[in-house]
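Q: One predicted model, sequence on top.
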Amino acid sequence: MDAALSRRRKQVPGNKITYLVDRNINYTNICTINCQFCSFYRPPGHSETYTQTFQEISTRISELEQIGGSRILMQGGVNPDLELNWYLDLIKSLRKNHPSIELDCFSPIEIEGIAEVCNLSTFEVLEKMKNVGLHGLPGGGAELLVDDIRLDISPKKGGSENWLRIMEEAQSLGLVTSATNVIGFGETNGDRISHMDKIRKLQDSTIKNGFLGFTSFISWPVQLENNVFGKRNKGNNRLELETGPKEYLRHVAISRLFFDNIDHIQASWPTMGLGIAQMAFFAGADDAGSTMMEENVVSASGTDKTQANEIELQRTILRAGFIPSKRDSEYNLIPVIVTPDNNISAIIPVQN
């Protein structure tokens, strides 16, 4: 971990740990992909399906604005009932009513689903969205960019080349993107390196072509509760999946050492807890992620760590010995008054 911390200080000098005030909005849970590790989705026709109205989404953004937020991260299922014009009208409406909020919306797999519905290429879909105000594309749906594993856990999601291609298209249009990685599917260390290598090679190509590329890399362990994948891996086999804090921190450190072309490594406190996030800062992470004003996908899988406000994130950073710094989705710093912590020596409890 010392080597990773040293590399972090070379790539991102100083003692700052950044964080973002935003809101996750999961606008629909209707999905046809049926990922085995997802507890959030409902198939079309299920009694528990929903799709939020424009007004419901706008109200959530207004609540974010009231606490000084700067971005929404909006993702949902692959909903075959929603046509491209619905998405374009939504983006235009949100851009008009919330001009200061960055709209980072729709994962590559959602873009692929929209393209199939409207019979356009994914590039054409992205271009139309960019033209009406889309700011960026979330990194969801990557999981592991190893096709044998993808075929096992998400057979309808498609190969790794699809995710990489759509991200490359988004980057060529100037959209802000991030790279993600879910571990704990029983993959080998070689599989994890293969995943990161594909991302690093795309980043090299994107930067060479004069584009921003991925702003950050975020990894987290798969959640085993309340889903088919968890039921399939009950009992002692869970230990073989290696999703605990030690393995997670090791992966954070390796990712910092591996990515010489992605500056920002994010700690995943929503899945690991604030205490492990503090340890991740010493394993090479330089970012605490977002406040997660709302989150429905990870929490549906059984974790109870998906809520923290801005003051809690500031205190987590302070107690680890770093300086909290508020940012936007492009890592531009935003002026902020850091709330003093009268119990600065206290350690955030480690959550198992």
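A: Cool, got the structure.
Q: from here on, contacts and neighbour counts on C-alpha atoms
A: Noted.
Q: packing partners for the longest helix along the chain?
A: Longest helix of the chain, by residue count under DSSP state H: helix 189-208. For helix 189-208, the packing partners by 3 or more C-alpha pairs under 8 Å, 6 or more residues apart in numbering; DSSP states H and E come out as helix 160-172, strand 176-183.
Q: Deepest-packed of these, please.
A: Of the helices and strands packed on helix 189-208, the one with the most neighbours on average (mean count of other C-alpha atoms under 10 Å) is strand 176-183, at a mean of 22.
Q: if we can go back for a sec, pull out the buried positions in the longest helix of the chain.
A: Burial within helix 189-208, assessed by neighbour count using 16 or more other C-alpha atoms under 10 Å, is assigned to D191, R192, I193, H195, M196, K198, I199, R200, L202, Q203, T206.
Q: ok, now stretch 233-245?
A: N233, R238, L241, E242, T243, P245.
Q: end to end, how far does it reach?
A: 19 Å (C-alpha to C-alpha, to the nearest Å).
Q: this is the other structure I want to compare:
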Amino acid sequence: MVKPINIDKRLSKNEALDLIKNASLTQLGKLASEKKVQLHPEKITTFVVDRNINYTNVCWVDCKFCAFYRHKKDEDSYVLSYDEIDKKIEELLEIGGTQILMQGGVHPNLKIDYYEDLVEHIHTKFPQITLHSFSAIEISYIARVSKITKLEVLKRLQAKGLSSIPGAGAEILSDKVRDIIAPKKIDVDEWLEVHRLAHSIGMKTTATMMFGTVETDEEIIEHWDRIRQLQDETGGFRAFIMWSFQSANTKLKEEIPDLKPQSSNRYLRLLAVSRLFLDNFPNIQSSWVTQGSYIGQLALKFGANDLGSTMMEENVVAAAGATNCMNQDEMIALIKDVGENPAKRNTAYEIIKRY
């Protein structure tokens, strides 16, 4: 029996654990929907038209859950040319896109001058495009290889036109989990530090979580608690995005073959509790890319108020076996189908157009 929950009060870690383990899916959907309406009374569900550009697939971090990365000497490793990147942006502009989510592997040879030149080139040639780019581990490594501070990296890239940074690389904010699935990756404190530094210079970010590897429910809640604490401190997170581990072609699946795919029930349960726990996060995004369009739609009844990106291009999750796709018209139809009001937004969650 689940203890009664008052959505007007901050959820404790023990209450969140009780909900994950014991609440019915129906109860969770009801509570999360009530919290969502409290935060978004106009029942507007947003989406953004953007493109993921993976400027390189070269990476030395060797995350066991990743099927995308290559080593520098691999035949199919690459660094995109400016012409290739420009073509991708021009294609995005043709369909009314507003944002580039640019991420790569952690390339061992690319220093701050490469990134400054890249950002300046894009920002100068396409000033109408918002650059929401470079994960915390990329920022950390650029600082390390360039022998400058992380704050200086952020300031220099911001000066060239970087608007915000995505929450990639969080996975689960537990060093115990990270030591198993990505032992070369930055630790929890450093991930949080990069985001804190970004917030300190007025640069907004997002927070993410990838569940479904070796973590416990308690570690999931610890992840939420760490980002909730930082949000209390800085107010710099715009949104929370959660998705399930996609195992195809990954070393982690080879090492732990009995890892089970995460069910839709599990995804919706965690999504609903995240909406209740992360009371200081204005936006929760549905992960239709990993869940499929219909569970992505159902997520709107479990706390999500944003369908995320139309994702003109996605390579990282696709490399691990998830190949769902959806265009703008399909998003609008799915939102209307659940009785909500669709709206196209920009990176700052400002509404550009209602439908």
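A: It's in. Values in this document were obtained by computation on a predicted structure and should not be read as measured data.
Q: now the next helix or strand after the longest helix of the first structure: which residue numbers in the second structure?
A: Using DSSP states H and E, the helix or strand that follows helix 189-208 of the first structure in sequence is strand 214-221. Aligned by TM-score structural alignment, strand 214-221 of the first structure falls on residues 237-244 of the second structure.
Q: what's the counterpart of R9 of the first structure in the second structure?
A: Aligning on TM-score structural alignment places R9 of the first structure opposite V37 in the second structure.
Q: now for the one helix or strand its match maps to, which elements pack on it?
A: Take DSSP H and E as the rule and V37 of the second structure turns out to sit in helix 25-39. Counting by 3+ C-alpha pairs under 8 Å, 6+ apart, the packing neighbours recorded for helix 25-39 of the second structure are helix 264-277.
Q: Check which residues of the helix it packs on are buried.
A: Quick answer for helix 264-277 of the second structure (16+ other C-alpha under 10 Å): Y267, L268, R269, L270, L271, A272, V273, S274, R275, L276, F277.
Q: mind listing what the third one touches?
A: R269 of the second structure makes contact with I20, L25, L28, F302, according to C-alpha atoms under 8 Å, 6 or more residues apart in numbering.
Q: Trace it over to the first structure, please.
A: Aligned counterpart of R269 of the second structure in the first structure: R250 (TM-score structural alignment).
Q: Repeat that for V214 of the second structure.
A: Taking TM-score structural alignment, V214 of the second structure has G186 as its aligned residue in the first structure.
Q: neighbours around that match, how many?
A: Neighbourhood size, G186 of the first structure [other C-alpha atoms under 10 Å]: 16.
Q: cool, V12 of the first structure as well?
A: 17.
Q: Thought D286 was touching it, still the case?
A: Yes - if you go by C-alpha atoms under 8 Å, V12 of the first structure and D286 touch, sitting 7.5 Å apart.
Q: Between these two, which contacts overlap?
A: Jointly contacting V12 of the first structure and D286 under the rule C-alpha under 8 Å, 6+ apart are H264.
Q: which element is L93 of the second structure on?
A: L93 of the second structure belongs to helix 82-94 when assigned by DSSP H and E.
Q: what's downstream of that helix, the next helix or strand?
A: Counting by DSSP H and E, the next helix or strand C-terminal to helix 82-94 of the second structure is strand 99-103.
Q: Read off where the next helix or strand after that following strand ends up in the first structure.
A: Next helix or strand after strand 99-103 of the second structure toward the C-terminus (DSSP H and E): helix 112-125. Residues 84-97 of the first structure are matched to helix 112-125 of the second structure when aligned by TM-score structural alignment.
Q: With the second structure overlaid, how far apart is that stretch on average?
A: Here the mean offset of stretch 84-97 of the first structure against the second structure after fitting is 0.7 Å, by mean C-alpha distance after the TM-score superposition for the first structure.
Q: Tell me where the stretch 201-350 of the first structure has strands.
A: All strands of the stretch 201-350 of the first structure, identified by DSSP state E, counting those that start in this stretch, fall at 214-221, 264-266, 287-290, 323-327.
Q: Deepest in the core, which of the ones you listed is it.
A: Mean neighbours per residue, mean count of other C-alpha under 10 Å, is largest over the strands of the stretch 201-350 of the first structure for strand 287-290, with a mean of 28.
Q: related to what we said a few turns ago, looking at the buried residues of stretch 233-245 of the first structure, point me to the pair that's furthest apart.
A: Using C-alpha to C-alpha, the two most remote members of those are N233 and P245, lying 18.7 Å apart.
Q: The helix or strand I139 of the second structure falls within corresponds to what range in the first structure?
A: I139 of the second structure is part of helix 136-146 when elements are defined by DSSP H and E. Aligned by TM-score structural alignment, helix 136-146 of the second structure falls on residues 108-118 of the first structure.
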